[in-house]
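Participant: Just the structure for this:
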Amino acid sequence: MTPTDPIIQTITPITHDLGDFRVHRSLPAKERTMVGPFIFFDQAGPARIAPGQGVDVRPHPHINLATVTYMYEGSFLHRDSLGTEQLIDPGAVNLMTAGRGIVHSERSPNEERAKLSKLSAIQTWLALPDRDEEMDPAFEHVSEGGLPIIESRHARARVIMGSLWGETSPVTTYAKTIYADIQLSPGGTIPIDAEAEERAIYVSGGDAALDGMLLQPQTLYVLRPGTRATLMSVDGGRVMLCGGEAFQSPRHVWWNFVSSSTDRIMQAREDWDAMRFPLIPGDDQEFIPIPQGRPKTVSYP
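Facilitator: Down below sits the predicted model:
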C-alpha cells in the first residue's frame, strides 16, 4: 500500500461453522479491535434452514455496549429482560443498549420454522462512550420504512445510523457513528465521504471496487482517514459502510462483555455465573453458561 491508497488495513474474518450456517467475524481481531465505536462485526449466513429447524440464540448477557441487528433475509424474534418482544424483518434495525446490564435472546419465529427459510444478517456491537457505559438498558426498533434511502447512479443505500449523503437516520447514537447498507447494481457507483474519523467497508456479497481497487468478499477494509473514494461494482454487489469517532480509551472484550474496565468484565462474569442478571419474561427456562475455556470472542487488547 502507498500513502495515497484509500485502504490502510485489510482484515480477513474468522469463520465459525455453526452447523446450519456460518458466521464470518471481522471484529474484534488481533490486529485491530475497533473501527469508530464498532467493536464487533459479524456476517451470519447466507443460509437455508430446513422446515422444522430454526436458530435459537439462548438468553445471554451484555454490558457496556449496544447491539445492532440488521437482517438481509429471514427474521428473528428478539426478547430481552426489559420485557421487549420484537420481530425484526429485512431492512429494519434493532438497537439494544446494554448499559449496566441486559439479557436477551434471538430465535427464529414459529412461522419461519414451519417452512424452508433463509437467514442472512449483519450483527454488530458498538462500544459505549465512557459517560454512557453504565446507563440504564434500553431497546429501540426502527422499521424498514423508517430508515432513509439514497438512490443515485445505479446505487441504493440505506442509512442505518448517523448522517450520510445528506440524510440522517432516526436511530439513536451515543458516539458519533455512521452505518449504511449499500446495494450496487451492475455499473453502480457511490461516493464514500471522509467526514468520520474512522471508516471501514465490508463486502458481504457480489463484487465491488474502491477507486479501481478490487475488493474481496467477506473482508473488512479500513479506510485512510480524510480520504474520499468512489465505490463501484461491475456485476452488482452489497457493501456495508461503518465507522465513526475514534475512541480515546481502549475497550476490552471477553465473551459477550465489553468495557473500558477489566474489573467490570470480571464482575459481569461473576454476576452471570451467579445468575444475578435479570431474566427474560417468557424466555427464562434456559441460558448460555459462562464459557469454561477460551470463548469464541476473546479478550482484546
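Participant: Going by C-alpha atoms from here, please, whenever you check contacts or count neighbours.
Facilitator: Will do.
Participant: which stretches of the stretch 1-150 of the chain form helices?
Facilitator: In the stretch 1-150 of the chain, the helices defined using DSSP state H, counting those that start in this stretch lie at 110-113.
Participant: can you pull out the strands in it?
Facilitator: Ranges of strands in the stretch 1-150 of the chain, per DSSP state E, counting those that start in this stretch, are 7-11, 14-17, 22-27, 38-49, 56-62, 65-73, 76-80, 85-88, 93-97, 102-107, 117-127, 138-142, 149-152.
Participant: And the ones you listed: which comes nearest D211?
Facilitator: Closest of the strands of the stretch 1-150 of the chain to D211 is strand 7-11, at 10.0 Å (criterion: Cα to Cα).
Participant: Show me which positions of that closest one end up buried.
Facilitator: The neighbour-count check on strand 7-11 (16 or more other Cα atoms under 10 Å) flags I7, T10, I11 as buried.
Participant: now, which of the residues you listed sits nearest Q285?
Facilitator: Among those, and counting by Cα to Cα, the member closest to Q285 is I11, at 38.2 Å.
Participant: How about the closest one: what's its closest non-neighbour residue?
Facilitator: Of all residues not flanking I11 in the chain, L220 sits nearest, at 5.1 Å (Cα to Cα, 6 or more residues apart in numbering).
Participant: Is it correct that Y221 is in contact with E198?
Facilitator: No: contact criterion Cα atoms under 8 Å: Y221 and E198 do not qualify, at 11.2 Å.
Participant: quick one more, to check against the first:
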Amino acid sequence: MIEMVIEQRRRSLGGGLDVGRVLPFAKRRMVGPFVFFDHMGPLDLAPGIDRSLDVRPHPHIGLSTVTYLFSGEIMHRDSIGSQQAIRPQEVNWMTAGSGITHSERFEKGRATGDHLHGIQAWVALPLADEETDPSFSHHEGDDLPQWSDGGVHGQLIAGSAYGLTAAARTHSPLFYAHLDLEPGATAELPDGFSERALYVATGAIEFDGIRYDTGKMLVLGAGASRIRAAERATVMVLGGEPIGERFLYWNFVSSSKDRLAQAAADWRAGRMKLPDADDQEFIPLPEDPARPAPAAT
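Facilitator: Below is the predicted model:
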C-alpha cells in the first residue's frame, strides 16, 4: 500500500538555480532519518554562467548531506579542508555534526557548459551523534555496489539493501539506492525497515496498476514490495528507522530549538569558520539584512 504521495514543489535557491523540493512536507516531515530531499535540475548551464548561480559558503549542523548526480559536476569545498568535485554516480557525504560550512560551485559549467541533474538529501543524525565532529568522504566505484537484473540497473548509495552495503559511514539504520528501469521492468523494493519511500526522478512507474510520473515521492506502507516501469524510469528508493522529531531552521537540523537558535547566532556573529579555499563570500542568515555579504572576487 501507499501511505502518501508527495509532489515536488519548485523552490529557488537564487541566481537562477531552481530545485524540486520533496521533503520536508507539511504532512510528512521525514522518512526514516531522511529529513530533506531536493531534486536539482535538469538544468543546462551555458559556458560563462554568472557566479550568482553557485551555492556560496553556508553552514550546517546536526545532519549529513548526501549529494548524488545523474549528470553534471559540482565542486565542493568545506571548512575542514575538503575540496572534491562530484561527478555522475558518485557520492559526496558530508557530516556536519557540531558544525561545518561548505560551498557548491559549478566551475565546469562556467568553463565549458554542463547539464546538471541530481539529488541532494539530508540525513538527520541520531541524538547521540548530533554534535559529532564534522567529516567529509567521497565515494565512487566499488564503494557504491552495482547490479543488473531483468532490466533493472541499480547502484547502492548508502546503507544496506539488496544484500549489499555501501561504504559511506552512516549513523543509524538506513538505505538509499538509485534504480534505472527499462520499460516494463519490475523492481523489488527493500524491506526490513520501518519507513520507506521511492521518488520518480525521470519517466514513470506503476504501483498497483496506478501510474506515477516524474516528481512524485511515494511513501510506502507495509507490504509494498515491487514497482513496474511504465516507461524508462529513474527511481530513488530510500528509508530507514525513525530517530525522533527534528526541527529545521534554514540549513540547520536539531532535536533542540535552542540549538537551532545558537547555530543561527553563531553564523550571524561570524563564529563559524568559512572554507579556507572559499572564504571571500557567504550566504547571510535569512531575514538578516544587517550583515551584507562581502563582494565576490
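Participant: TM between them?
Facilitator: The TM-score (TM-score structural alignment, normalised by the length of the second structure) is 0.93; 285 aligned residues with a Cα RMSD of 1.4 Å.
Participant: returning to that earlier point: which residue in the second structure aligns with the residue nearest to I11 of the first structure?
Facilitator: Aligned by TM-score structural alignment, L220 of the first structure pairs with M217 of the second structure.
Participant: where's that match, which helix or strand?
Facilitator: strand 216-220 (DSSP states H and E).
Participant: if we can go back for a sec, quick one: the residue nearest to I11 of the first structure from P51 of the first structure, how far?
Facilitator: 33 Å (Cα to Cα, to the nearest Å).
Participant: Neighbour count: these two, which is higher?
Facilitator: More neighbours surround L220 than the other of L220 of the first structure and P51, with 26 against 13 (other Cα atoms under 10 Å).
Participant: Hmm, the more buried one is touching I201, no?
Facilitator: Yes: under the criterion of Cα under 8 Å, L220 of the first structure makes contact with I201 at 5.8 Å.
Participant: how about the aligned residue in the second structure for S204 of the first structure, what does it touch?
Facilitator: Matched to the second structure by TM-score structural alignment, S204 of the first structure sits across from A201. A201 of the second structure sits next to H39, T214, G215, K216, A233, T234, V235, M236 when contact means Cα atoms under 8 Å, 6 or more residues apart in numbering.
Participant: Quick check: the farthest pair among those residues?
Facilitator: Greatest spacing in the contacts of A201 of the second structure, by Cα to Cα: H39 and A233 (15.0 Å).
Participant: Could you verify that A265 of the second structure is part of a helix?
Facilitator: Yes: secondary structure of A265 of the second structure (DSSP: H, G, I helix; E, B strand; the rest coil): part of a helix.
Participant: who touches R246 of the second structure in this structure?
Facilitator: By Cα under 8 Å, 6+ apart, the contact set of R246 of the second structure is A124, V253, S254, S255, S256.
Participant: One more pass at 7 Å, please.
Facilitator: Shown in contact with R246 of the second structure (Cα atoms under 7 Å, 6 or more residues apart in numbering): V253, S254, S255.
Participant: Near the last one, how many other residues are there?
Facilitator: This points to S255 of the second structure. So S255 of the second structure, with other Cα under 10 Å, has 19 neighbours.
Participant: Which residue lies closest in space to it, excluding its sequence neighbours?
Facilitator: Nearest one to S255 of the second structure, counting by Cα to Cα, 6+ apart, is R246 at 4.7 Å.
Participant: can you check the first one too?
Facilitator: Excluding its sequence neighbours, the residue lying closest to V253 of the second structure (Cα to Cα, 6+ apart) is G62, at 5.1 Å.
Participant: Map that neighbour across to the first structure for me.
Facilitator: Checking TM-score structural alignment: G62 of the second structure goes with N64.
Participant: Give me the distance between its match and V93 of the first structure.
Facilitator: Remark: distance between N64 of the first structure and V93 of the first structure (Cα to Cα) = 20 Å.
Participant: So for the two, which sits in the more crowded spot?
Facilitator: Counting neighbours by other Cα under 10 Å for N64 of the first structure and for V93 shows that N64 has the greater number, 28 against 22.
Participant: ok, now which ones touch the more buried one?
Facilitator: A98, G99, R100, A127, L128, E133, E134, V258, S259.
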